[in-house]
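In: Build me a model from this:
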Amino acid sequence: MKTSKAVKRNHIFSIVLITSTFLLGVDRLLDRAAWAVPFNPPSGGAPKGRGGASRGDAVCSPDPETFIQRFTALAPSDSNYGLTVSQRPTLFAYIPPTSAQKAFFTIKEENGRVHHQMMLSIASKGGILRINLPQSAPPLKLGQRYQWGIALLCKGKLRPDSPFVSSWVQRVELPTSLTGKISPSASMEQVALYGANGIWYDMLATLAELKQQQPNNSGLQSRWSELLSSVGLGAIAQETPDL
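Out: Reported below is the predicted structural model:
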């Protein structure tokens, strides 16, 4: 009788263990699905013949070739262009290790007229630089495309051949489908909503804000890396924003 009871207990334990393992696996799958942040690129892009990144020859780095390959604006690589619903969007660029201490930022209207410009401090160790447009900068106009870029000041000077990278941004109206769904507090739901509607810069900025709030959250780092890799920025996908 004791042997029969022991077998029964073991059988019940096995069922509980298998069920628990199965449910844990389902929870992980559901959790991963909830964390998914696919980006749906919008139609259009940078003006033909005027988009893309360009780099100068005066590279202030001990490894010029690698520097030139990795110095980039954080925008989908196939279009070099992204949307925003913000009047003063947050922009990002990856700068490899460099001896430069300053960078010159400029944002221009499509006709070439300067919209705003300013100096930025950069870290010698390199990394993803977060560029916040100040309140003193004029708001971006709805429907208008702007080219923004940064040039490094090698040896403290801005030269015609200074390392330079640029991208494009366009401000659009917040889609009516998102009205009432976007709150001041960053969340993964907002990241997903921006991504589904092709709003690149706000999606990236919101995810970066979450990473700042939860620096030890490995899940957020995975989502960040996956997002960058999905738009052709896999070479810098493991880099973390300098906030």
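
In: Please count neighbours and contacts with C-alpha atoms only from this point.
Out: Noted.

In: Now the residue most central in space within the chain: closest residue in space that isn't a chain neighbour?
Out: Computing the C-alpha centroid of the chain and ranking residues by Cα atoms, centre = their mean puts residue 204 first, at 3.7 Å. When the adjacent residues along the chain are set aside, residue 204 lies closest to residue 191, with 7.6 Å between them (Cα to Cα, 6 or more residues apart in numbering).

In: For residue 228, I want the exact helix or strand it lies within.
Out: Secondary structure assignment for residue 228, by DSSP states H and E: helix 218-230.

In: Report all helices and strands that the helix or strand following that helix contacts.
Out: With elements assigned by DSSP H and E, the helix or strand that comes after helix 218-230 is strand 241-242. In terms of contact count using 3 or more Cα pairs under 8 Å, 6 or more residues apart in numbering; DSSP states H and E, strand 241-242 is assigned the packing partners strand 127-132.

In: Flag every buried residue along the strand it packs on.
Out: Counting neighbours by 16 or more other Cα atoms under 10 Å, one finds that the buried residues in strand 127-132 are 127, 128, 129, 130, 131.

In: Measure how the one helix or strand residue 20 maps to sits relative to helix 218-230, angle-wise.
Out: In this assignment (DSSP H and E), residue 20 forms part of helix 2-35. Our comparison of helix 2-35 with helix 218-230, counting by axes from the mean of the first three to the mean of the last three Cα atoms, to 10 degrees, yields an angle of 50 degrees.

In: Alongside the first, I'd like the structure of this one:
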Amino acid sequence: MGATLSTHPTLAWFVPDAIIKPMEFRLYEYDAQGKPQPVGQPIQLQSSPGIMRLSLAREQLKLTVGKTYLWQVVILCDPDSPSSDLIVRSDIQVVETPLAFAQQLAQVNTGSEKVELYAGAGFWYDAMGEALQLAPPWQLGEVAASLLRDLVNLEPDETRPEIYTAELELIENTRSILRATDSRKERQK
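Out: Presented below is the predicted three-dimensional model:
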């Protein structure tokens, strides 16, 4: 589960397909029994190949410190067959900003320093949000790609090394796809 200090974090996901489809972003808060309950209305989006991101704007949805949420993005592939929808989901926990961390954060000057600080403290959502600000739209960028690599390397599963290797290959394949997508977009300009 990822942690964030922000009540309006930036969330990101990868869309490999160049075909534009309607999408929905959905947010759920876990109740006392651990069951996800919807928060607000789904946010309507359109898919776009590459890294998509959504920053929870203050007027849309606000998360609460101390709560755990489930967020998901649904690509609506066929309106007549919801079972064909593609779903990406993840949990996010909003935590209180430790005083010492806030003091450290106030002393950094660059986005890459913020990324390092957030990642070093385990605030991966905040680190990724900062890293994506350093990248061009729809691209992962070197800082975010490095961050993903670090995250995968953080806790390799020694009992199932093929999963660990597959995760690294997925990151490298994703980077290749993004580079190809970036090249196509540049040629179209």
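
In: Please pull up the equivalent of the residue nearest to residue 204 of the first structure in the second structure.
Out: With TM-score structural alignment defining the correspondence, residue 191 of the first structure maps onto residue 115 in the second structure.

In: Aligned to residue 99 of the first structure, what sits in the second structure?
Out: Under the alignment (TM-score structural alignment), residue 99 of the first structure pairs with residue 19 of the second structure.

In: Any figure for the gap between that match and residue 82 of the second structure?
Out: Distance check for residue 19 of the second structure against residue 82 of the second structure: by Cα to Cα, to the nearest Å, it reads 18 Å.

In: Looking at these two, which has the bigger crowd around it?
Out: residue 82 (12 against 9; other Cα atoms under 10 Å).

In: residue in the first structure matching that one?
Out: Alignment note: residue 82 of the second structure maps to residue 159 in the first structure; criterion TM-score structural alignment.

In: so what's its match closest to, chain neighbours aside?
Out: Closest residue to residue 159 of the first structure in three dimensions, ignoring its sequence neighbours and counting by Cα to Cα, 6+ apart: residue 153, at 7.5 Å.

In: Looks like that neighbour contacts residue 160 (just checking).
Out: No - shown here, residue 153 of the first structure and residue 160 do not form a contact pair, counting by Cα atoms under 8 Å, at 10.5 Å.

In: Show me which of the two is the more surrounded one.
Out: The residue with more neighbours, out of residue 153 of the first structure and residue 160 and counting by other Cα under 10 Å, is residue 153; that gives 22 against 11.

In: For residue 64 of the second structure, give me its contacts.
Out: When the contact criterion is Cα atoms under 8 Å, 6 or more residues apart in numbering, the partners of residue 64 of the second structure are 7, 94.

In: Then residue 83 of the first structure?
Out: By Cα under 8 Å, 6+ apart, the neighbours of residue 83 of the first structure are 169, 170, 171, 172, 198, 199, 200, 201, 202.

In: so of those, which ones are in helices?
Out: When the contacts of residue 83 of the first structure are checked against helices using DSSP state H, the ones located there are 200, 201, 202.

In: The first one -> the second structure?
Out: Counting by TM-score structural alignment, residue 200 of the first structure lines up with residue 124 in the second structure.

In: Tell me the one of the ones in helices among the contacts of residue 83 of the first structure nearest residue 186 of the first structure?
Out: Within those, the smallest distance to residue 186 of the first structure is 10.4 Å, found for residue 202 (Cα to Cα).

In: and the closest residue to the closest one other than its chain neighbours, how many residues sit next to it?
Out: Distances taken as Cα to Cα, 6+ apart put residue 84 closest to residue 202 of the first structure, at 5.8 Å, once the chain neighbours are dropped. Residue neighbour count, defined by other Cα under 10 Å, stands at 23 for residue 84 of the first structure.

In: Need the counterpart of residue 84 of the first structure in the second structure.
Out: When the two structures are superposed using TM-score structural alignment, residue 84 of the first structure falls opposite residue 4 in the second structure.

In: likewise residue 141 of the first structure?
Out: Match for residue 141 of the first structure (TM-score structural alignment): residue 64.

In: Looks to me like that match is in a strand.
Out: No - Residue 64 of the second structure is assigned coil when assessed by DSSP: H, G, I helix; E, B strand; the rest coil, not a strand.

In: Show me where the second structure has its helices.
Out: Listed in chain order (using DSSP H), the helices of the second structure are 99-106, 111-120, 124-133, 141-154, 161-188.

In: Between the ones you listed, which one is closest to residue 59 of the second structure.
Out: Ranking these by distance to residue 59 of the second structure, with Cα to Cα as the measure, places helix 124-133 first at 18.7 Å.

In: For that closest one, which helices and strands make contact with it?
Out: Using 3+ Cα pairs under 8 Å, 6+ apart: helix 124-133 of the second structure touches strand 2-4, strand 10-15, helix 111-120, helix 141-154.

In: Give me the mean distance between it and the first structure.
Out: Averaged over the aligned pairs, helix 124-133 of the second structure sits 0.6 Å from the first structure after superposition, using mean Cα distance after the TM-score superposition for the first structure.
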